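Colleague: with the sequence up front, the predicted model follows.
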Amino acid sequence: MKIFSETPLKLSKIAVVLSLTSLVGLVSCATLEPQYGTKSGAFSQERNSDQKIVHTYYLVGNLSQANSTEEQEHLEAFKHMLSQESDKNSTLVLLGNNTKKGMPGTSSKKRKKAEDGLASHLGLLESNKGTTVFINGESDWQGSYEGIKNLDKYLVERTGNKKALLPRKVCGLERLKVNDETVLIVIDSQWYIENWDNHPNINEDCDIKTREDFFEEVRGEINKNQNKVVVLAMYHPVYSNGNHGGKFSVQDHLFPLGGSVPLPVIGSIYNYTRQMSGINPQDLQSKKYNELNKRIRTIAQMYTNVVIASGHEHNLQYIDRGGVKQIISGAMSNLTPARAVVDGDFSAGVFGYSKLEIREDKSAKLSFYGYQDGGYTALYSTVMLDNFGGGKENRDIDNKELEQQTAQASVYPKQWTEKSKFYRFLWGEHYRNVYGTPITASVADLTTLKGGLTPTISGGGNQSMSLRLVDKEGKEYVMRGVRKSVSRFAQTAVFKDHYVMNAFDNTWTERFIYDFYTTSHPYTPFILDGLADKIGMYHTNPELYYVPKQSVLGRFNDNYGDELYMIEERPSSGYEDEVSFGNVSNIISTTDVIAKLRKDEKYEVDQTAYMRARIFDMLIGDWDRHGDQWRWSEFAEGDKVIYRPVPRDRDQAFAKIDGALLSLIKKLPPLRHMQNYTEDFANPRWINKTAFPLDQYLLKGTSLEDWLREAKDVVEKLDDEALDEAFSKLPQEVLTKEVEEIKRIFKARRSKIDAFLPKYYKQLREYVILSGTDKKEMFDIERLAEGNVRVKQYRAKKTGEELVFDKVYNATETKEIWVYGLNDEDTFKVSGDEKAKIKIRLIGGKNQDTFLVDNASKVIVYDYADKKNEVKMEGSNGRTILTNKYDINNFNYERVPLNLNMLLPNIGFNPEDGVKLGFLYSSTRSKFIQDPYTAKHVLKGFYSFNTKGLEAEYKGYFPNATNDWMFTIGGRATSPNFAVNYYGLGNETYYFDKEKGKDYKRVRIESYSVSPGYRYEGKQGASFEANLEYDALKVKHQTDRYITDDVNGVDAKVFDFQQYGGLKVEYNYEQYNYPANPTVGFGFNSKLGWRMNLEETKQNFAYLDLKASFLHYIDRGERLVLATNFTYQTRFNDNYDFYHAATIGGNANLRGFRPERFTGKTSFVQTTDLRFNAGQFTAGFLPMSYGFYGGFDYGRVWQPGESSTKWHNSYGAGLWISAVEQATLHCSFFNSVDGGRFVFGLGFGF
């Protein structure tokens, strides 16, 4: 059979596509010559030039490959320039690729060569009169984690500077203080991109242990320094107009492999496939890199004082896009082309460097210099930050409200709280009326309040906008709006990789979230300090004020003022005289406490104090108690350091989450912890979901008796009198029936706390998680009678072993005990001949550990595969799992067991099945294996109203602890009424729908299938799966259908019950820059299988299904996208029935034809769209982008014995809308010779 040879039409269409691809490559070329964006010249007019330069950054990268004569001459010229220009107020930043393949150890034969390669770098240090900072790049990490440590040690020895290589300790992030005007924040971006499973020791000396914590720390560091120019130095840029960003030169297109053999067209295909696929992990489009740059970009867009400086590309670039200012300065070797794409872009593929000058007014001037004829020529300059403010300037605001003692104000305008009866039925009453009620509040003049307060930086949590204030003695306060922020919630909690600040303004979504905020009482946080005093709990002292806009707020007047605010102490240093903090000089965060607990056993948390605070949380129904909502007062007591909790941010106390629909929605797993405040306690695991990890970590030594004892005391002290006294402090205007209801519920919960705590204690003890410190320890685990287990933890010291923990766990309460040794050399002993009932998991951690297990029953040992650990196990049923998987070996207190079950309605529609109504059930089990889970079950079912058919599908996933493989099992069943289309075999079958109706071609098939297998999930978007397959089918015999017609080409045996067995391997790869509405992307799927009839074994066949999708923008603004998809199917012999044949038609390929319109042995379809992004609009519901697209499809099937040369085509157009780039809905009409079809759905499909 000659496929693609029957007519020139096929080749011509393919040629058109290839030519178009080549044309795109040629017309969007990068060059080595300097390029300037459409709105930029070489030099922008400098403003504020009379301001003193307070610091200068010199930025260069890619020194490790500077070998040629010209490169060495340039390096010498750069050294000379530094010796002439630099001073003590300058910083030289080497932006990565400092070594060719990392730094070998001192015993390696390659060590001297690596040191010689660094000689030029050290020469730069001698020339630079200021500070020099090295950061890691791609080539530095080629020597692995140990290579980075070797480089760090070498640079410290040679320079005497412990901060020569940043971040230190091979961590992800570090801040370098420069002066009052600027700060350098260094990110090791290659650390983020690396597969951590390949580096067993990674993060061992770092506070940041997860990538999500890394992003939070980046945001926190930038926020702390919002009054300075922040230079964010990282090897990988977040934007690039060079090769790694998908921009190529004519040379790249003609000679993609280098050398002298031109490969036109092929070169373009190669380059654009590289860009679209992201298969090179060093390209912006690759999975981890794309993940990193989207998050960093989004964080940078939240501030106006951030400049990102990077290397990576071997050229000079400046890109200002969406408020993100990106410098690329990697032009020290192996020059590569780049291009200026839009507006103020600049690029040059010449040897050179960039210089960033910071002035007194915090403006920043960027200059690029190119090397030529032994010296430097200025290529480009621009003022990047033109006095962004810094937060110090005052504004002359004459606000008469400051002259008043009090003011009348409400949290919301009255009209915001006026809702219809139906709305209130669906969404609840909440505390809506309280938000719309004006109250009398004291007016705060910040110049006199608490002796005078000055604003420093803005910030807040996931919902609130806050402003940090400082008094004349240096004490810090926080001014937090009573009205919460929708924009902040959307940005920090939901759309973390997409900038949406203010995008929801004046939308229904904004109004709905504002309304949801009324589920919490706005004023109860002001009365909780009184209750805290009664039980001896530390607390902040929030005060309610009306804060008018005023001169002292300066630039913060834009976002603060003329509202009600909570002003309270910020738990930090300087509060030695504050009784409510314990009169201590040091108050630290939860993250810092956990680091202390890991460091040494002398650090302890007062478990009783924390337990009492948690009992109080449960009494007031505060379901939002994650780690950042605690601060810790530090007490030195003998040779111990004790930390006692200071709770803060109690916004969710007494939450009123009512309403018929809202009550259903909050049953979804992401919202299930949001519990309504009622007299009956909710499920203990859910109301305590956010606090559970910290509870389990800090309260591991407590007993149920401890909980009940403290609860008894708390309840006695929070009597009715204490309750009335506290609530009397609420504004008089809101002392309504809601308050009396809260008090009634509190009293009921108070009486039931003794019955509730054993339920929560049971949850805490079901899976026990114990951890040591980063020092040597011995864990003595003994099997006791009745299956109980005793765990003793000893600190191994030179003077002997010191007992630091001792507890017995009851087999009736505990299923598993996880024991983490953490760092250093630890010893684990398991003894006792009693029958094992509790499973014990021993996780050694870093360094070499010893496991001495006398009773191995139900014992699993985990440790690194490349560590020389000693494992001695006696007895049966024990296991040793040696793996370098990061998630298995590293302790994270937030990694706790959790089961998530979700049942959702599932509605669909297509012209064949009509409306389909069904369900989607998922169950995710996260026990010890949590990357991504321990087990996942997905079950979905549909009923089709057109065909009256039922279908159900199941898929189970069971990850492996040692690698990236998982066991899978799938199943599918359809009822006898389930239908597919069959028009006969061949490429020119007759379309008889108009004559005989739509049912005539429908074939009803009852089927059952089971498919176990193994699946590999790669880190860069690839997956591979191998399955065994079993299928059972029965085609229904219907006399009024085409399937029973004598001319249909179907063997009569298809109406008998058929069983098939087979094998299938499937490879899938996809990467899109924005999955919902991509402008660049690539997808590839291949299935190779073999299927055999189990009753007639001669009926067997092999098959191959291929699908490839390509997307790429074809304009500078990335608004016009060309998307195309190729689908190919073939069966390698003729021993198959019609339902296993290759088919075309339907939404996925020939969109103007019905599904399964043509059936044959082999099929091919190309589907192409041209998609245009017309713009954005606010639809009143969500911020939307919208556009139009036109499409053209062509394809055919090949069937033995048929001599058809016909190609089928369909064409059409449609429109699409995308909500916040998270979901895209499209609707179109496609026409063909059979007629037209409407096509719509979520996502484009390719």
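Modeller: Here it is on my side, so go on.

Colleague: could you use CA atoms for every contact and neighbour count after this?
Modeller: Will do.

Colleague: max-length helix in this structure?
Modeller: Ranked by number of residues, the top helix in the chain under DSSP state H is helix 737-766.

Colleague: packing partners of that one?
Modeller: Judged by 3 or more CA pairs under 8 Å, 6 or more residues apart in numbering; DSSP states H and E, helix 737-766 is in contact with helix 607-620, helix 684-687, helix 692-698, helix 704-717, helix 720-727.

Colleague: put this next to the previous one:
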Amino acid sequence: MTKIFFKLIVLLIPFTITFSQTGHIDSSLFVGYKTVLPGAEFQAGWLHTMLFGKHWRDVWTTGVSVPQLNLEKFSGGIALLKDESRFQTVSLLLKGDAGHFWRFRPISKDPEKILPEEFRKIAVSDIIQDQVSASLPFAPLIAKDLLDAVNIFTAKPLLCLLPDDPLLGKYQKDFGGLLGTIEFCSNEDGDKNNFNDSSITKSSFELMHLLEDQRNEVLDAHQFLKARLMDIFLGDWDRHTDQWHWAKYKINESEKWCPIAREKDQVFAKFDGIVPRAAAFFVPKLNHFDEDFPQVEDITWSGRSLDRRFLTEITKTEWDSVTSFVVNNLTDSVIECAVMQLPHESFLVAGNELIIALKTRRNNFTELSDDYFKHVNSVVDVYASTKDDYAEINRLNDLQTEIILYRRDAGTGGKLDEPFYYKLCDNFLTGEVRIYLLDGDDKVVIKGIVNSSPLVRIIGGEGKDELIDNSEVSGYFACITPIPDAENKTIFYDGDKITILKKGVGTLYDGEKFPEAKDEFERFDPKGMDRGHNWSFEPIIDYSSDDGVIAGISPMFYKFNFRQIPFEYRLKAGAAYNFKPNSFQISFEGVFNSLIKNSSVKINVVNARRRLSKFFGYGNETAYSKQLNKNGSYDLEGEYLHAGIDLSYSFIKSFSWINGLYYDYSDNRLKTASLLNNFPYGNYGSGQIKLATVSSGINYDTRDNANYPMEGMLFNSALEYCPKILSAQADFKKLTGDIRKYITIKDFTLALRVSGGKIWGTFPFPNSLFVGGEENLRGYRRERFAGDASITGQAELRAKISNIKLLIIGELGLSIFAEVGRVFVRNELSKKWHPSYGFGSWFSILDRKLVVSGSIGFSPEDNNISFATSMQF
């Protein structure tokens, strides 16, 4: 302990250069004081503030008096070494004659590096720059004292003005006259802050490799927990793997890796205002700082990968002890003194607000920490080593499950020495355990007979593994019957053929090879979700000359799970209103990817006032009158209900076989009955009709984007069969096909499409094959021609003409198209083809994830305007 204290004193000696014994700054190191505005550009009126947030604009636009560095005298004279361009900030590393290193970091940050990628992709540079005002300019000054209070040591930042001085050399243009902080660094690598007892530091990825390869290396999980609790307390939403370095300490004769929290620029960030709050809905890690804590999953999202690796072994008692230490040391006086580190002028503006918010968060922190513990332990991740390991999982009783990792004896195959990992799970808290064996010849033994237990997943790696399940989790067939049936609570994953398996009554085995991670980011900090859930929504906005405006909303619920890509299941509801024919539509879609291996099950239900809005007669040369259309003579009213289930089986990537079963009910009332005079099956389809249909088809899709494809192709074909049951007068079959190809050269995309179909048998008239409208021939009214066979060809040239930078960043383009198509009717000798041509425009953002397109089509008999939230094919 004396040795540690002595080293800390030595490390703090450089600060005596800038502080006298009374704690005042040595004035000889500065050339007077200057009053500067941290960010005059963030001044905004009420409308801008309402839209883009009040943030900390009042602090940015308040002048502060700060000392100006004397470059000739500071630390004996400073030599500029290099310009650091890290992920978060741009800073300068400076060296004094005495061999000390200092890092100068400007207060105003580069917004392109501060804000999340999702936000940068949609907002123009002016708005992005404006959102720097969300951060508190002097936040590191406050954070330093609060971190010190809980024994998380960091360099003390000194607020100063870097003079616009020729001594800065080539850096004078970019850094001269900037307001910022300067802090001490003990070595030349300013990012690896060595305020610790070792010169050995590692990045997060380096540490995770080391811990996997060397079982004797130990991480100080309690110190990391303390740092993460402070992240939450300070509202620091940006704590990804690159925000940490790790140093080895020697504590009580043992060495442990301890965290070095880097850069506290994003503490106390505010994301108020209409636009930032809307962005936070899609990017939950944008957490607004105030008296209330956000959802624990959101505030800890950026650091989730490290949390799952490093915090699961901590017991609830230990967790509560660390929490109590943090709460007890963040006293009122500590908080007040920390906030008073703000410049006096800034304190008068924001000091009271910060003090009240921090005290309130402190008072509610124990409850938040409890939620954090539950969140981390809901799914427990355990990582073995790349050596030979012995894992023992004991299902002790209905309340507890024990996980122990040992070294494995190469000779006997048994366990050696003391365990290097131990976890006692609370079964009410932990629903799932995932044990990653990594490489090596590992052995797993699962024991215990219980009625309730978490699901245990064992993920094997390279090597000859031995997986044994001697456990049983009792259950009942179909959950509610009295018939005993063991639950499947153990799953082995190992694609090696040399793996030795001993399955129990409730063991499942997955021997499929899972793709290896492409890089360290995918391995140690993957973006995708493999647990939990998420909400989202899509707007429904369409327009056509037939339907007028269609507006609605479609909320979506996503459930994620292990190796379920992109999700385990998705539930999607929709409600839309059609203003022109005054009709409504509600829908539900459920997509389930885990019910059958390598398959997707989709359930779809649609209820609408009408399926078709018009019927113009049967045949390829039916007459059309604009006046009759305006008078509603072609109107088709009624009710429509569709319910279906599809099973899609993926043979290879992009190719799937789809089988479906559908039920359709409709009540069709045609305003002009004579339009069915040429229909060969009379008025079959009028009134109420119920049909059951089975379908089988294939889908091949290599498009790079479903909303706006630029490369690839789509081919799908399906054969439907409707038997003579329910209201069907006879059975009939329908074959449909659709092929699309996309070719892009620079800013030009050629989109080609051929589609059509054929019906055999006696069918209701609403089940005819149609051409016309935005689906194929855009110059005609929707479903303009009806027959028992159809074919259309479409070609569209799309050209990007400009990048748009108004409020959001996007691409604007124009398109021209030509189309031709027709229907075929038995015994009709028609050779007529129906041409359509026109032009359109489109706008896309977020790498074409959101697209709005519109077109106007022309034909010899009419024209048609349509808008959609995607390209029209």
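Modeller: Received the coordinates, thanks. What you are looking at is a predicted structure, and each value in this text was computed from that prediction instead of being measured.

Colleague: which non-adjacent residue is nearest residue 114 of structure 2?
Modeller: residue 88 (5.7 Å; CA to CA, 6 or more residues apart in numbering).

Colleague: report how many residues lie close to that neighbour.
Modeller: If you count neighbours by other CA atoms under 10 Å, residue 88 of structure 2 ends up with 18.

Colleague: any figure for the gap between it and residue 304 of structure 2?
Modeller: Separation of residue 88 of structure 2 from residue 304 of structure 2 (CA to CA, to the nearest Å): 19 Å.

Colleague: just checking, residue 660 of structure 1 touches residue 422?
Modeller: No: if you go by CA atoms under 8 Å, residue 660 of structure 1 and residue 422 don't touch, sitting 10.2 Å apart.

Colleague: look at those two and report which has more neighbours.
Modeller: It is residue 660, of residue 660 of structure 1 and residue 422, that has more neighbours when counted by other CA under 10 Å, with 14 against 10.

Colleague: apart from its chain neighbours, what residue comes closest to that one?
Modeller: residue 426 (4.8 Å).

Colleague: that older thread, can you add mean neighbour count and distance to residue 821 of structure 1 and give the helices and strands packed on helix 737-766 of structure 1 back as JSON lines?
Modeller: Shown next, in JSON lines, are those (neighbours: other CA atoms under 10 Å; distance: least, CA to CA, whole Å):
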{"stretch": "helix 607-620", "mean neighbour count": "21", "distance to residue 821 of structure 1": "21"}
{"stretch": "helix 684-687", "mean neighbour count": "20", "distance to residue 821 of structure 1": "27"}
{"stretch": "helix 692-698", "mean neighbour count": "20", "distance to residue 821 of structure 1": "14"}
{"stretch": "helix 704-717", "mean neighbour count": "16", "distance to residue 821 of structure 1": "26"}
{"stretch": "helix 720-727", "mean neighbour count": "15", "distance to residue 821 of structure 1": "45"}
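
Colleague: distance to residue 1028 of structure 1 added to these, as a markdown table?
Modeller: As requested, those are exported to a markdown table (distance: least, CA to CA, whole Å):
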| stretch | distance to residue 1028 of structure 1 |
| --- | --- |
| helix 607-620 | 51 |
| helix 684-687 | 39 |
| helix 692-698 | 40 |
| helix 704-717 | 50 |
| helix 720-727 | 66 |
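
Colleague: quick one, which of these is nearest to residue 1077 of structure 1?
Modeller: Closest approach to residue 1077 of structure 1 among these (CA to CA): helix 684-687, 34.9 Å.

Colleague: for the stretch 501-650 of structure 2, just list every one of the helices.
Modeller: Assigned by DSSP state H, counting those that start in this stretch, the stretch 501-650 of structure 2 shows helices spanning 520-524, 626-631.

Colleague: name the helices or strands packed onto the shortest one?
Modeller: The contact analysis (3+ CA pairs under 8 Å, 6+ apart) places helix 520-524 of structure 2 against helix 204-213.

Colleague: once aligned to structure 1, how far is the helix it packs on on average?
Modeller: Once fitted to structure 1, helix 204-213 of structure 2 is off its aligned match by 1.2 Å on average (mean CA distance after the TM-score superposition for structure 1).

Colleague: tell me the counterpart residues of that helix in structure 1, please.
Modeller: Mapped onto structure 1 using TM-score structural alignment, helix 204-213 of structure 2 spans residues 590-599.

Colleague: who touches the matching stretch?
Modeller: 207, 603-604, 627-628, 630-632, 643, 772-775 (CA atoms under 8 Å, 6 or more residues apart in numbering).

Colleague: format the residues you listed as CSV; extra columns: secondary structure.
Modeller: Formatted as CSV, these follow (DSSP: H, G, I helix; E, B strand; the rest coil):
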residue, secondary structure
207, coil
603, strand
604, strand
627, helix
628, helix
630, strand
631, strand
632, strand
643, strand
772, coil
773, coil
774, coil
775, coil
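
Colleague: which parts of the stretch 101-250 of structure 1 are strands?
Modeller: Ranges of strands in the stretch 101-250 of structure 1, per DSSP state E, counting those that start in this stretch, are 131-135, 165-166, 173-177, 182-187, 229-234.

Colleague: which bit of structure 2 covers the third one?
Modeller: Okay, so that is strand 173-177 of structure 1. Using TM-score structural alignment, strand 173-177 of structure 1 finds no match anywhere in structure 2.

Colleague: repeat for the last one
Modeller: On structure 2, no counterpart of strand 229-234 of structure 1 exists by TM-score structural alignment.

Colleague: would you mind pulling up the elements that that strand packs against?
Modeller: Partner elements for strand 229-234 of structure 1 (3+ CA pairs under 8 Å, 6+ apart): strand 182-187, strand 306-310.

Colleague: what does the first one give?
Modeller: Taking 3+ CA pairs under 8 Å, 6+ apart as contact, the helices and strands that strand 131-135 of structure 1 lies on are strand 90-94, strand 165-166.

Colleague: noted, bye for now.
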